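1. predicted model and sequence below, questions to follow.
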Amino acid sequence: METNRKIKEDNYKIFALLSNYLNKAPDYVEKAEIKRLAAYNVSDTYAFGFILAAAFGMDVVDNAEDKAFFQNYFIPMIHKLDPSEYKNNPYYKNIRLPAIKIGNSELTYEAYKPYEGFVCNDIMQTNEGRQIPQIGFFDTEFRFPAILENDRIWMTITPNEIETMKEAVDKAFGDVLTYGLGLGYYAYMASEKENVNSVTVVECNPDVINLFQKHILPQFQHSEKIKIIQADAFQFADKQMAAGNYDVVFTDLWHDVSDGMGMYLKMKTYENKSPGSEFLYWIEKSIRCYL
């Protein structure tokens, strides 16, 4: 019981520390500091974690408790990412966004600075119950597609989206239904598969649909597979989903765990309307850590 209590406290601590870092100073770690530590023959990944831990007031060299916390969380949490791995992604390679604004929505590109930290995958849960966020960084600037809503980032295709949609893309087959359009990443990746016949997308925002249909969909190699329906996701799930006889249903309606839990639980209640469908959910592993 004491061990479980300590692990829960550690889980709360790492999320509190990271929330403050990611929201207030994600570019805190600087190249010069990384290179200074490289003189001690440590990797960029270790140096990044060491600098971040020091910023949190931790002494991972002489303090046994801090050192254990660093080993349990920071070592499996921090990842230096290879930009070429993502630049070779089919969507990144084949889809180009023009600088276009329709209504309150705007297509654009945003960028991570060198050594800027960001969430890069689902939360990893260990057998002993540790919940370990996944934080990535690049050592060069990395640009990614985005939709701005009222000049604020609303939807993106970052390494996090790519990593956390891999399973849903891999499992797509036959007739696919997806809730949430965004920049069409999932629709594109699913439509590229030979064993996918159709991809029906339910999206409620007409500006997002307009941007997609005019400037992104024409670039799809298999645009004939794509069908867009403007509707509320939950109303569609309640009244129309079963009639489509979809093989796979993928839901991507939320920005993160905080606003996703309620929608995730609500969408789960509609699964019994389509017992022949396989239901998949964006960042489900992370959401379930909080349930």
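-> Everything's here; your move.

2. only C-alpha atoms from now on, for both contacts and neighbour counts.
-> Noted.

3. what's the helix or strand for the residue nearest to E163 when sequence neighbours are not counted?
-> Nearest non-adjacent residue to E163, counting by CA to CA, 6 or more residues apart in numbering: N121, 5.8 Å away. Assigned by DSSP states H and E, N121 falls within strand 118-125.

4. contacts made by that strand with the rest, please.
-> The contact list for strand 118-125 (CA atoms under 8 Å, 6 or more residues apart in numbering) reads 22, 26, 130-137, 159-161, 163-164, 283, 285-286, 289.

5. what about the residue nearest to E163, how many residues nearby?
-> 21 (other CA atoms under 10 Å).

6. chain center to stretch 178-185: distance?
-> Counting by CA atoms, centre = their mean, to the nearest Å, stretch 178-185 is centred 13 Å from the centre of its parent chain.

7. in addition, the following structure is provided for comparison:
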Amino acid sequence: MEHNQPITEKIKADNAKVFALLSHYLNQAPDFINKEEMEEILQGGVSYEYAFGALLAAAFGMDIVDNADDKDLFNRYFNHMIHKLEAEEYSGNPYYSHIQIPAVKIGNSELKYEQYKPFEGFVCNDIVRTEEGRQIPQIGFFDTEFKFPAMLENGRIWMTITPNEIETMKEPVDQAFGNVLTYGMGLGYYAYMVSEKENVASVTIVESNEHVIDLFREYVLPQFKHADKIRIIRADAFEYAQEHMGKGQYDFVFTDLWHDVSDGMGMYLRMKEYENRSPGTVFTYWIEKSILCYL
């Protein structure tokens, strides 16, 4: 959907304020809200989402009862960005159901399970942009512990398969067809999901990290039902795009090279420059909607 309506300075300020507050919360204390506080508020008959949002607003120093500006910000953002997720909805995902991740490490790369605590907040989908230009982050939580596969690089979580990855890859998975190329391997979630599709003939993965490839080949790929569709190329994504992508062998390209929006904008713009070399190819990018909010 096109958004051509000019964004007012007030909306820009509101967007910036919400993003700043959430950035601090998610980076410093995502498990700030606990079960006891939630249960106390829920006794008033409100929804889980309202209770979570009210606690978060209070932690930010907002008065959503008597302060008109705070109340307006809460109604315009918090009421649309907080989501209670059901663990069963995600545990039934095909990758979760069929792929088991061992606790192993090769070089600086490590496979393991991480977990969200009950009521721990996390980004759960792309940013939603309203007609008037409000940019509303999507924050989810579970009311129970939720484990998810993760790959760490130098002790830092680099790739996970959480509700956020599942939700933000739904469209690129649904759209994939023919001979698919994906930049970035991670835990192989995208490759697994598209390899399961009857209209996908092959999946080529371009990955530069040798340890990531070794972990995937040894522990993850053997669990793929259609491992015969998978081809792995160790190469720099941009060098491969420059030298090989335009030869017409790919019908669909999905790029997932970044950790989040902050480190993805430059790579996104750089990869977009190669699209005109493959006019018959469909290109998609991980969290593109969120990246576009910052450009």
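-> Everything's here; your move. In this text, all values refer to a predicted model and were calculated from it rather than measured experimentally.

8. re the thing from before, from the contacts of strand 118-125 of the first structure, which ones fall inside strands?
-> With DSSP state E as the criterion, strands contain Q131, I132, P133, Q134, I135, G136, F137 from among the contacts of strand 118-125 of the first structure.

9. the aligned residue in the second structure for the second one: what's it in contact with?
-> Residue-level alignment of I132 of the first structure against the second structure, with TM-score structural alignment as criterion, gives I136. With contact taken as CA under 8 Å, 6+ apart, I136 of the second structure is in contact with N15, Y77, H80, M81, I127, V128, R129, T130.

10. closest one of those residues to D263 of the second structure?
-> Ranked by distance to D263 of the second structure (CA to CA), the contacts of I136 of the second structure are led by I127 at 16.2 Å.

11. list the contacts for C293 of the second structure?
-> Per CA under 8 Å, 6+ apart, neighbours of C293 of the second structure: I127, R129, Q135.

12. for G186 of the second structure, state which of those residues is nearest.
-> Comparing the contacts of C293 of the second structure against G186 of the second structure with CA to CA places I127 closest, at 22.4 Å.

13. show me what that closest one lines up with in the first structure.
-> Checking TM-score structural alignment: I127 of the second structure goes with I123.

14. from I132 of the first structure, how far off is its match?
-> Between I123 of the first structure and I132 of the first structure the distance is 6 Å, computed by CA to CA, to the nearest Å.

15. now swap in Y290 of the first structure and tell me
-> 12 Å.

16. over to N272 of the first structure?
-> 32 Å.

17. before we move on, the earlier item: looking at the contacts of I136 of the second structure, which is nearest Q249 of the second structure?
-> After measuring the contacts of I136 of the second structure against Q249 of the second structure - CA to CA - the closest member comes out as I127, at 33.0 Å.

18. the closest one - how many residues pack around it?
-> I127 of the second structure, neighbours per other CA under 10 Å, totals 21.

19. residues in contact with the residue mapped onto A242 of the first structure from the second structure?
-> Correspondence of A242 of the first structure to the second structure, assessed by TM-score structural alignment: G246. Residues in contact with G246 of the second structure (CA under 8 Å, 6+ apart) are R277, S278.

20. all strands for the stretch 151-291 of the first structure, in order.
-> Using DSSP state E, counting those that start in this stretch, the strands assigned to the stretch 151-291 of the first structure run over residues 152-156, 174-179, 196-203, 226-230, 248-251, 278-281.

21. could you dump those to JSON lines with distance to K214 of the first structure?
-> Output for the strands of the stretch 151-291 of the first structure, formatted as JSON lines (distance: least, CA to CA, whole Å):
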{"stretch": "strand 152-156", "distance to K214 of the first structure": "17"}
{"stretch": "strand 174-179", "distance to K214 of the first structure": "20"}
{"stretch": "strand 196-203", "distance to K214 of the first structure": "15"}
{"stretch": "strand 226-230", "distance to K214 of the first structure": "12"}
{"stretch": "strand 248-251", "distance to K214 of the first structure": "23"}
{"stretch": "strand 278-281", "distance to K214 of the first structure": "27"}
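
22. mean neighbour count and distance to L81 of the first structure added to the ones you listed, as JSON lines?
-> Output for these, formatted as JSON lines (neighbours: other CA atoms under 10 Å; distance: least, CA to CA, whole Å):
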{"stretch": "strand 152-156", "mean neighbour count": "16", "distance to L81 of the first structure": "18"}
{"stretch": "strand 174-179", "mean neighbour count": "22", "distance to L81 of the first structure": "28"}
{"stretch": "strand 196-203", "mean neighbour count": "22", "distance to L81 of the first structure": "30"}
{"stretch": "strand 226-230", "mean neighbour count": "15", "distance to L81 of the first structure": "32"}
{"stretch": "strand 248-251", "mean neighbour count": "23", "distance to L81 of the first structure": "27"}
{"stretch": "strand 278-281", "mean neighbour count": "19", "distance to L81 of the first structure": "25"}
